[in-house]
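Engineer: I would like to see how this sequence folds:
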Amino acid sequence: MISSGMVNLIMQMAVLGFVIPFVFILAWKVRTKKSIVPSFVGMGVFLLFTFCFESVPNMIFLHTKNPISEFITGNAIAYALYVSLMAAVFEEAGRFVAFKFFLTKHTDDNETAISYGLGHGGIECIIALGITQLQYYAYAQLINQNKIDTVINTLPDKASKTAMTELINAIKDMTLSESLLAGGQRFFIMFLQVALSVLVFKAVREVNNNRYIAIAIVLHTLGNIPAALYQRDVCPRLGSELFSIAYSIVVCIFAYNVYKSLPKKKTVSKEKDFDIAGKKLG
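Structural biologist: Got it, this is the predicted structure:
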């Protein structure tokens, strides 16, 4: 049985996973009075590059039987490096494409970097926290109603049944503090996505500054590795989550300084040009 307090917390974390991203997106919209379009572009690009484009190499190097995939899946370090790098490359490529081609009307506004990042990180938070916690809530209800074994027995193969059993045991063993920490970590990762968006935005906003794309890829890869190692039972969950929080803070501080260095929109100079042109015509 799972306590009512734990079940309620799972639902509360699910609600926050859906609500908090939109709260930040709308708050930034109100504060800056800029378009909300970059946030929705960020959501779409994340879904496209993560679930469509990234799935192609993953199918080849993780899910198709060949010498390379056997090496990657059979070695925890190789697996962690591969999945971390692939996620970084495709997500940063998505950011670059978005700023370079989809948001050309918005790249004069530095606020676009934050708006896009909130959409990109927000949809990830909705999926990783909101939807996941909703699933946990449904499973918790089935556990408390003694119906979960029936669900497990309907699964088609032994591997699926084993994976589901491990997930159910993890839900049963989950504590209030672990759930709170996991939820908090997801919000810090959302801010990390904002920080990485600032770095790629700088590469697009300024001429000959493409090194910031490479910096974003490296920082993204390093940030993903502990979570990937946790998936392979190499890194403890607590260590992975605490690292993610601390790492996100450090990268956000770096990105904040980068954001302050971005060139300002040249509205004043344009007004002067119009004044000069008017005087010449007069």
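
Engineer: From now on I want contacts and neighbour counts done on CA atoms only, so please keep to that.
Structural biologist: Noted.

Engineer: Just say helix, strand or coil for T104.
Structural biologist: coil (DSSP: H, G, I helix; E, B strand; the rest coil).

Engineer: Revised request: answer the last question for C235.
Structural biologist: Going by three-state DSSP: C235 is coil.

Engineer: one more, for comparison:
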Amino acid sequence: MSVAPITLVCLSLATLFVAALPVSLYRRLRVPFALDWRDTIAGVAVFAFFATVLERALNDYVLHGNAAAARVMANPAFFVLYGALAAGVCEEVGRYIALRLIERRGARKPTAPADGAALGYGIGHAGAEAWFVGVLVQLQWIVFAVLANRGDLDEHLSNLTLDSVLRVHLILASLSPLFAGVFAIERTAAFVFQIAFSVLMWRGVRAGWTGILPLAIVVHALIDVPAAMYQAGLAPLAAVDGFYAVAAVVVAIVLFRTCRRERRGVSVA
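Structural biologist: Below is the predicted model of the structure:
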């Protein structure tokens, strides 16, 4: 089998776009919002540990390691509930801890926009997700597609089982320009949501509101419900991606207006 050249080009462009998104946004906001690179590194570290280590370990135990839990998760409703809450709890607890530490550090200039810490952290958290969940995965499929077009794929997959090799071929056969577009939309929407979660958490932390953590968990879980429904076979991909595209545009507009309003208020003061 082979992957059409137009599909490879579209997938490569979409991957490059997602890869450049956090870098370009950080460079764009670094001066006007006085971003601190330490906040961004904290965001990367939190996602790497709480999402890729803790959450994956929890999922492996609940979905595979514990027979009783796995039987419960076979019910689509319980799977959706668990999937949404697991991501919300793991990521928001990590975000809360990091932003509390950043707030206690208190080393920011008095004239700097207060949301700068949240934006810097959010770019790190969202950028780590974009790279770990999106860019690195798509790079693997691009490499597989190139190998398939050269006729060398099966040789490079010789250490895998027959079922795994067949799965790779099936996924490659499903790749298309539309898939590349969907990938770019999904990762961009997730990027916007992660920054919005960071601003929400930061404002709650700064206000000293104890209810911000449970609120953030609930909001994060609600955003993850459509994706979990798709994974459980309860919702079509087109509807889920359509919802995320519209929601991301709305959230981005609100985020832009609120952060710009605060920045103007600081600059006038």
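
Engineer: Give me the TM-score for this pair.
Structural biologist: Once superposed, chain against chain, the TM-score is 0.85 (TM-score structural alignment, normalised by the length of the second structure); 263 aligned residues with a CA RMSD of 2.8 Å.

Engineer: is it true that A87 of the first structure touches T50?
Structural biologist: Yes - counting by CA atoms under 8 Å, A87 of the first structure touches T50, with 7.2 Å between them.

Engineer: all strands for the second structure, in order.
Structural biologist: Ranges of strands in the second structure, per DSSP state E: none exist.

Engineer: Residue nearest the middle of it, spatially speaking?
Structural biologist: E129 (4.1 Å; CA atoms, centre = their mean).

Engineer: which ones are touching whichever residue in the first structure pairs up with it?
Structural biologist: Matched by TM-score structural alignment, E129 of the second structure corresponds to E124 in the first structure. By CA atoms under 8 Å, 6 or more residues apart in numbering, the contact list for E124 of the first structure reads F46, M190.

Engineer: now E124 of the first structure: how far from N75 of the first structure?
Structural biologist: 27 Å (CA to CA, to the nearest Å).

Engineer: just R237 of the first structure next, same as before
Structural biologist: Here the criterion is CA to CA. By it, R237 of the first structure lies 19 Å from N75 of the first structure.

Engineer: Show me which of the two is the more surrounded one.
Structural biologist: R237 (17 against 12; other CA atoms under 10 Å).

Engineer: How about the more buried one: what's its closest non-neighbour residue?
Structural biologist: Distances taken as CA to CA, 6 or more residues apart in numbering place Y230 nearest to R237 of the first structure, at 6.0 Å, with adjacent residues excluded.

Engineer: who touches that neighbour in this structure?
Structural biologist: Counting by CA under 8 Å, 6+ apart, Y230 of the first structure makes contact with P236, R237, S240.

Engineer: Kindly reformat those as JSON lines containing distance to K272 of the first structure.
Structural biologist: Shown next, in JSON lines, are the contacts of Y230 of the first structure (distance: CA to CA, whole Å):
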{"residue": "P236", "distance to K272 of the first structure": "60"}
{"residue": "R237", "distance to K272 of the first structure": "58"}
{"residue": "S240", "distance to K272 of the first structure": "53"}
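
Engineer: quick one: which of the residues you listed is nearest to V41 of the first structure?
Structural biologist: Closest to V41 of the first structure out of the contacts of Y230 of the first structure is S240 (29.7 Å), distances taken as CA to CA.

Engineer: so the closest one touches A227, yeah?
Structural biologist: Yes - taking contacts as CA under 8 Å, S240 of the first structure lies within contact range of A227: 5.6 Å.

Engineer: Show me the helices in the stretch 1-150 of the first structure, by range?
Structural biologist: Along the stretch 1-150 of the first structure, the segments classed as helices by DSSP state H, counting those that start in this stretch run 4-32, 37-47, 55-58, 67-74, 76-97, 111-125, 132-144, 148-153.

Engineer: now the ones you listed as TSV including distance to L181 of the first structure?
Structural biologist: Output for the helices of the stretch 1-150 of the first structure, formatted as TSV (distance: least, CA to CA, whole Å):
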stretch	distance to L181 of the first structure
helix 4-32	11
helix 37-47	24
helix 55-58	29
helix 67-74	28
helix 76-97	22
helix 111-125	14
helix 132-144	13
helix 148-153	26
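
Engineer: So which of those helices is the most surrounded?
Structural biologist: With neighbours taken as mean count of other CA atoms under 10 Å, the helices of the stretch 1-150 of the first structure reach their highest mean count in helix 111-125, at a mean of 27.
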